[in-house]
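Colleague: Below are the sequence and a predicted model; questions follow.
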Amino acid sequence: MSKKPVIVIGGGIGGLAGALAAAEAGQETMVLEQAPQFGEIGAGIQMGPNAMSVLDRFGVAEEISKYAVFPQRLVLKDVYTAKELSVLDLGDEFKEKYGFPYIVLHRSDLHRVLYEACKKNPLISLVNGQTIETVEENETGVIVTNQLGDEFTGKAVIGADGLWSKTRKYFSDDEAVCSHYVAYRGAVPIEEIGHDANMDDVIMWIGPNQHVVQYPVRKGELYNQVVVFKSQNYKPDSDDWGTPEEMDQVFKGCHPLVENALSFIQRQIRWPMFDREPIENWTKGNFTLLGDAAHPMLQYLAQGGCQALEDASYLADMLKLHGENFGQAFLAYQEERIPRASKVQKSARLWGEIIHAENPVSILLRNTLFEKKEAKEFEMIDWLYGYKKLPAKI
């Protein structure tokens, strides 16, 4: 780097998008990633049109489409009867209304495309093996110190180090909130799951305190499945809850297609589901937060990665607008993004309560309302997928 860079802490989806945003604004940028190499774990990820517009802006949508699947419908089904409770049509009218399609793909494919875009960008450098311990600002710049005591001095810092962020501690002493739910994930070759694979739909099987999500990824070569349930054996600071054995018990008696799905789920890795409460400030001087470090959310709206991309896009606008005045750019960025991301965080929690309802009256009311909704009725999702925020004028 020929001069002090903008430093991005974290090389996940949000961090790489943040680097592309800073580079688009003409800033030399350094990404510091904790892992020994850049990569992404997990399985599938869903990208709504609000995220696709950002990927298009950063010039990677065409490359991503090579690995993506373009589903025709989002479908909610009863986990016991397989009855379709609600459908959202993702076809031509949806794409025309929101300007971009809804896609599903493997997280590693999305991450790799963003990584390659960063790697090709002459303004971006990528550094591995960096566990960041402290961030401090003084008259020389913003100083980031790693686990070995090595210092990196930048003109600004973006903390994009995820749910368990170390950079968030500079803005809040809050703790991550465990939902008592766990997830088990896996992507299996299509030929293994056979005729049970639905290639046109994203399916969410819902029931009391449980759901299963299924959709194809990697151009239909793999079938992504996520099994989620609330553990009645939750114990803080313990791994002895939400076990595969409890999963089998919770889903006992479900529809045969669901029971078959469970037989393909990888049981070695258990993913406890956490979020955090929204906070009122992400910015201190030339230091701000982005993505899950700023607003970690539950997965029920499939918006975690999408909101990180929205952050990056608006941040790019504010960096262009305010030039070298990073403090002002970051304040303007959070003024727009905090209310938006906080609403999505809260809505994800609420949606989780709706789909996991266990009270018979609540279930009847929910299903009755679902059945009245038309597949091409977009009013309820307009706020989410129709978000288009233009930068303010000077």
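Modeller: Received the coordinates, thanks. Please read these numbers as outputs of a predicted model, since none were measured by experiment.

Colleague: CA only for contacts and neighbour counts going forward, please
Modeller: OK.

Colleague: SS state for the nearest residue to Asp292 once chain neighbours are set aside?
Modeller: Distances taken as C-alpha to C-alpha, 6 or more residues apart in numbering place Gly162 nearest to Asp292, at 4.5 Å, with adjacent residues excluded. Under DSSP: H, G, I helix; E, B strand; the rest coil, Gly162 falls in the coil class.

Colleague: do the one 3 residues further on as well
Modeller: Secondary structure of Ser165, reduced to three states by three-state DSSP: coil.

Colleague: next one: the one 4 residues further on
Modeller: Per three-state DSSP, the local secondary structure of Lys169 is helix.

Colleague: measure it to Ala35 for me?
Modeller: Remark: distance between Lys169 and Ala35 (C-alpha to C-alpha, to the nearest Å) = 20 Å.

Colleague: which outside residues touch the longest strand along the chain?
Modeller: Scanning the chain for the longest strand, with DSSP state E as the assignment, gives strand 177-189. Contacts to strand 177-189, defined as C-alpha atoms under 8 Å, 6 or more residues apart in numbering, come from residues 42-44, 221-232, 234, 242, 264-267, 269-277.

Colleague: my read: Pro278 touches Val344, true?
Modeller: No: counting by C-alpha atoms under 8 Å, Pro278 stays clear of Val344, with 10.0 Å between them.

Colleague: Neighbours of Thr134, how many?
Modeller: By other C-alpha atoms under 10 Å, the residues close to Thr134 number 16.

Colleague: That one falls within a strand, correct?
Modeller: Yes: under three-state DSSP, Thr134 falls within a strand.

Colleague: ok, and here's another one to check against it:
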Amino acid sequence: MSGADTHTDVVVVGGGIAGLAGALALSRNGQRVTLLEKADEFGEVGAGLQMAPNASRVLDRWGLLNQVREVGFSPRHLVFRDALTGQELTRQSFGRAFEERYGAPYVVVHRSDLHTILLDACRDAGVTLINATVITGTRTEAGRGVATADDGREYAGHLLIGADGLDSTLRAQIAADPPVVSGYVAYRGTVPITRDTASGDLHDVVVHLGPECHLVQYPLRQGDLLNTVAVYRSASFERGEEQLVGSDELQAAYVGCVPAVHRALSNLRTGFRWPMYDREPTDTWRDGRMLLLGDAAHPMLQYLAQGACQAMEDAAALERVTAGVDLADESRVDAALSTFVAERAPRTARVQRTARVWGDVWHVGGVGRVLRNKLFSSRADGDLEVADWLYGGQPAVGL
């Protein structure tokens, strides 16, 4: 191990939200953390994120929730509508009763804004941030995790965390399973809210459900921006085309939907789309001193809006199980990591599987659509029976 270029307590691979959250959590335990990011500069692409109470509780504990609320938006309701008729199917209010029930609010925030807040918090905590570093291999050696960069430099720590997303370099060496193709793609876009913007739902998260498609809209940045996400089953994606020139397929996917949906399609950036993958749930998250976090461990479809939220939960749980642990003590680290995986893997597996089912429910047509609409319409605002497991506190991991 004397040949490693950098020695530290923890090496984190990946500078997205999961990596920053993990780095911040461990630095709060007094660990020396080095974070490696392949991009030349730190930053995030994409649009809005929904921070449900299970994630905003973590932000609150870290003293970051007020910052997120200042740059985000607090929606009044979550509203589901039928995309073919415009009929409201059900709604959930996010008022005082909701916040008191879960001990934290439901907040929406631009992905880049949350990323900036976490990045600044990592800097303030003394995390060493290194850009333009592409990791090509990892290993455990002499009780340390070692990451090797494409320029030959090596970074060694008592703990090596892979938070490098769906196509994780560490995942390939730990679990070695392929991503699962969903057949669906997402287009995203944000536009300024002006006096000409339709004002009916500008205080809510609104989801239009259509056969093999849906569309989500909500405000961002204190109501200055309107975030739009369109998801549909893509024949071109199923043929193996990650990207597609033009928007004909997108437009065709929403034929028959109400005018509000068609107007919203004009808000999208159609030059790039996000093909949607996940992986089969697994509890193979670690190998020696190497540990997976966030989408590297449990990539999930977006229907529960829990990808970033579960990454935040991961970080909070890792902070808890390693508190007071000397990372040079191999037996204690083994025990802490085993506890972490045993607690987190079943929960994230449930979220992954439920997200798949939720997507199927959203996208049914024919008789299935009629039955879904009837079921949704029978639900009263404030009935949180199906949400408690997801948004409620998780005593086992101190969330």
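Modeller: Perfect, I can see it now. Being a predicted model, the structure only gives us computed values, none of them experimental.

Colleague: TM-score for the pair, please.
Modeller: Overlay of the two chains. TM-score (TM-score structural alignment, normalised by the length of structure 1): 0.95; 390 aligned residues with a C-alpha RMSD of 1.8 Å.

Colleague: Show me where the stretch 1-150 of structure 1 has its helices.
Modeller: In the stretch 1-150 of structure 1, the segments counted as helices under DSSP state H, counting those that start in this stretch are 13-24, 49-57, 61-65, 92-98, 107-120.

Colleague: Relative to Leu76 of structure 1, which of those helices is closest?
Modeller: Among the helices of the stretch 1-150 of structure 1, helix 92-98 comes nearest to Leu76 of structure 1, with 17.6 Å by C-alpha to C-alpha.

Colleague: Buried residues, the closest one. List them.
Modeller: For helix 92-98 of structure 1, a neighbour-count test (16 or more other C-alpha atoms under 10 Å) marks 94, 98 as buried.

Colleague: tell me the average deviation of it from structure 2 after fitting.
Modeller: Overlaying structure 2 shows helix 92-98 of structure 1 at a mean distance of 0.6 Å from the equivalent residues (mean C-alpha distance after the TM-score superposition for structure 1).

Colleague: which other residues reach that helix?
Modeller: By C-alpha under 8 Å, 6+ apart, helix 92-98 of structure 1 touches 49-50, 101-102, 376, 378, 385-386.

Colleague: Just give the closest residue to the equivalent of Thr8 of structure 2 over in structure 1, not the sequence neighbours.
Modeller: In structure 1, Thr8 of structure 2 lines up with Lys4, judged by TM-score structural alignment. In this structure, Lys4 of structure 1 finds its nearest non-sequential neighbour in Gly154, 4.7 Å apart by C-alpha to C-alpha, 6+ apart.

Colleague: That neighbour: neighbour count?
Modeller: As a measure of burial, Gly154 of structure 1 has 22 neighbours, counting by other C-alpha under 10 Å.

Colleague: That one touches Met1, doesn't it?
Modeller: No: using C-alpha under 8 Å, Gly154 of structure 1 is not in contact with Met1; the gap is 10.2 Å.

Colleague: Quick one: the residues in structure 2 that the longest helix seen in structure 1 pairs up with.
Modeller: Ranked by number of residues, the top helix in structure 1 under DSSP state H is helix 326-355. Mapped onto structure 2 using TM-score structural alignment, helix 326-355 of structure 1 covers residues 333-362.

Colleague: Need the counterpart of the residue nearest to Lys4 of structure 1 in structure 2.
Modeller: Per TM-score structural alignment, Gly154 of structure 1 is aligned with Gly157.

Colleague: Name all residues that make contact with that match.
Modeller: So Gly157 of structure 2 contacts 7-11, 144-146 (C-alpha under 8 Å, 6+ apart).

Colleague: In structure 1, which of those still touch?
Modeller: Using both residues aligned by TM-score structural alignment, their matches' C-alpha atoms under 8 Å, structure 1 keeps these contacts from those: 8-11, 144-146.

Colleague: Looks to me like Asn233 of structure 1 is in a helix.
Modeller: No: counting by three-state DSSP, one finds Asn233 of structure 1 to be coil, located in no helix.

Colleague: could you list every residue that touches it?
Modeller: Here Asn233 of structure 1 is in contact with 240-242 (C-alpha under 8 Å, 6+ apart).

Colleague: What about these, which one has the most neighbours?
Modeller: Gly242 (25 neighbours).

Colleague: Please, which helix or strand holds that residue?
Modeller: Assessed by DSSP states H and E, Gly242 of structure 1 sits outside every helix and strand.

Colleague: contacting residues around it?
Modeller: 181-182, 229-234, 270, 272.

Colleague: Max pairwise distance over those residues: which two?
Modeller: Gln232 and Arg270 (15.3 Å).

Colleague: what about the two, which has more around it?
Modeller: Neighbour count, other C-alpha under 10 Å: between Gln232 of structure 1 and Arg270, Arg270 has more, with 16 against 13.

Colleague: which one in structure 2 is aligned with that one?
Modeller: Arg270 of structure 1 maps onto Arg273 in structure 2, by TM-score structural alignment.

Colleague: these two touch, right, its match and Gly246?
Modeller: No: look at Arg273 of structure 2 against Gly246 with C-alpha under 8 Å: they stay out of range, at 10.9 Å.

Colleague: Tell me which of the helices of the stretch 1-150 of structure 1 lies nearest to Lys320 of structure 1.
Modeller: helix 13-24 (8.3 Å).

Colleague: and that closest one, what other elements does it pack with?
Modeller: strand 6-9, strand 29-32, helix 107-120, strand 124-127, helix 304-322 (3 or more C-alpha pairs under 8 Å, 6 or more residues apart in numbering; DSSP states H and E).

Colleague: coming back round to it: among the helices of the stretch 1-150 of structure 1, which is nearest Glu371 of structure 1?
Modeller: Glu371 of structure 1 lies closest to helix 92-98 among the helices of the stretch 1-150 of structure 1, at 19.4 Å (C-alpha to C-alpha).

Colleague: okay, and the closest one goes to which residues in structure 2?
Modeller: With TM-score structural alignment applied, helix 92-98 of structure 1 matches the range 96-102 in structure 2.
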